[in-house]
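Novice: How does the following fold in three dimensions:
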Amino acid sequence: MATLKVGLVSPEREVWSGEAKMVVAQTIEGSLGILPGHAPVLGVLLDGSVVKIEPADGGAPVLAAVGSGFFSVAANEVSVLAEQVERAEEIDVDEAKRALDEALTAEGEDATPERRARARLRAAGVEA
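Specialist: From the prediction side, this is the model:
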């Protein structure tokens, strides 16, 4: 079975790397589902979205909330390079709910804090 070599990284650390069956990411142009053999792609990640990786070994999907960054696919290699990355199991749900409440009550037109808080909750499996 063909697989993808995947790297999910932030400036601070490599968050996940390994072989995967599929990667799903949200770019500013829409959602992309990547399978082995996919054509080359370079996209800008939607700030405040969730990346899903299905490991080739059949393990549990890797879910991560991501901030701004880039997504590239070439020769069965997928790189997700994001300024902020937080895996589902690292997310403090209570803190993410507080951040969402603060973003919803804040004055201003910047929707980034709200999108990021909602992405963190979605990655953690909580509907927001």
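
Novice: alpha carbons only for contacts and neighbour counts from here, please
Specialist: Will do.

Novice: give the contact list for the closest residue to residue 115 other than its chain neighbours.
Specialist: Excluding the flanking residues, the one nearest residue 115 by CA to CA, 6 or more residues apart in numbering is residue 48, at 4.7 Å. With contacts defined as CA atoms under 8 Å, 6 or more residues apart in numbering, residue 48 is in contact with 65, 66, 67, 68, 112, 115, 116, 117, 118, 119, 120.

Novice: Also residue 50?
Specialist: Contacts of residue 50 (CA under 8 Å, 6+ apart): 25, 26, 63, 64, 65, 66, 119, 120, 122, 123.

Novice: let's see this one next to it:
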Amino acid sequence: MNTFLLEIVTPEHLVYSKQVNSLTVRGVNGELGILPGHIPLVTPLQVAPLSVKADGVTVSIAVHGGFVEVHKDKVTVLAESAELPKDIDVERAEAAKERAERRLKLQSKQDEIDHRRAELALQRAVTRIKVSTGKGQQ
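Specialist: Alright, predicted model coming up:
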């Protein structure tokens, strides 16, 4: 068997559920490639596109934090939010990116909480743009 079940779940709904050939995610320690038969593991995810290969087609999905849980024949991505390319509003993502970049330029490092929020907003916007334009594939 050269596939495994991939489910991408957010608190609101099931975003993706399909038998896939491979998955590439960006964990906190770097990129992680998952193939059928991968050893079980759980690791936190960065805000970054993940890449899914199924039926010879590679799709990127915008994932905004969460965890990946790998079992023998099933992988679950528990994400704070996740978006398929068709669900992303590129203009809105571009506007969010510009807002975050402006906030980062204007802020002093003393306001660490706002700075971190702006950095995360920028990461989410860039991830959405990459996925929606097809540039999120590794």
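
Novice: quick revisit: any quick PyMOL command for the buried ones out of the contacts of residue 48 of the first structure?
Specialist: Buried subset of the contacts of residue 48 of the first structure, written as a PyMOL selection, criterion 16 or more other CA atoms under 10 Å:
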select buried, resi 65+66+67+68+115+116+117+118+119+120
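
Novice: farthest-separated two in the contacts of residue 48 of the first structure?
Specialist: For the contacts of residue 48 of the first structure, the farthest-apart pair by CA to CA is 68 and 118; their separation is 14.6 Å.

Novice: Helices of the first structure, residue ranges please.
Specialist: Using DSSP state H, the helices of the first structure run over residues 93-105, 112-123.

Novice: Compare those helices and give me the one nearest residue 5 of the first structure.
Specialist: Of all the helices of the first structure, helix 112-123 comes closest under CA to CA, at 21.7 Å.

Novice: The closest one vs the second structure, mean deviation?
Specialist: Compared with the second structure after fitting, helix 112-123 of the first structure has a mean deviation of 0.6 Å; criterion: mean CA distance after the TM-score superposition for the first structure.

Novice: once the structures are aligned, where does that helix end up in the second structure?
Specialist: The aligned range for helix 112-123 of the first structure in the second structure is 120-131, by TM-score structural alignment.

Novice: can you pull the contacts of the residue positioned nearest the centre of the second structure?
Specialist: Residue closest to the mean C-alpha point of the second structure, counted by CA atoms, centre = their mean, is residue 63 at 2.3 Å. Contacts for residue 63 of the second structure (CA under 8 Å, 6+ apart) come out as 47, 48, 49, 50, 79, 80, 81, 82, 83, 127.

Novice: go with 7 Å
Specialist: With contact taken as CA atoms under 7 Å, 6 or more residues apart in numbering, residue 63 of the second structure is in contact with 47, 48, 49, 50, 79, 81, 82, 83.

Novice: What is the nearest of the residues you listed to residue 117 of the second structure?
Specialist: Of those, the one sitting nearest to residue 117 of the second structure (CA to CA) turns out to be residue 47, at 12.6 Å.

Novice: what about the closest one, distance to residue 14 of the second structure?
Specialist: In this view, residue 47 of the second structure and residue 14 of the second structure are 18 Å apart by CA to CA, to the nearest Å.
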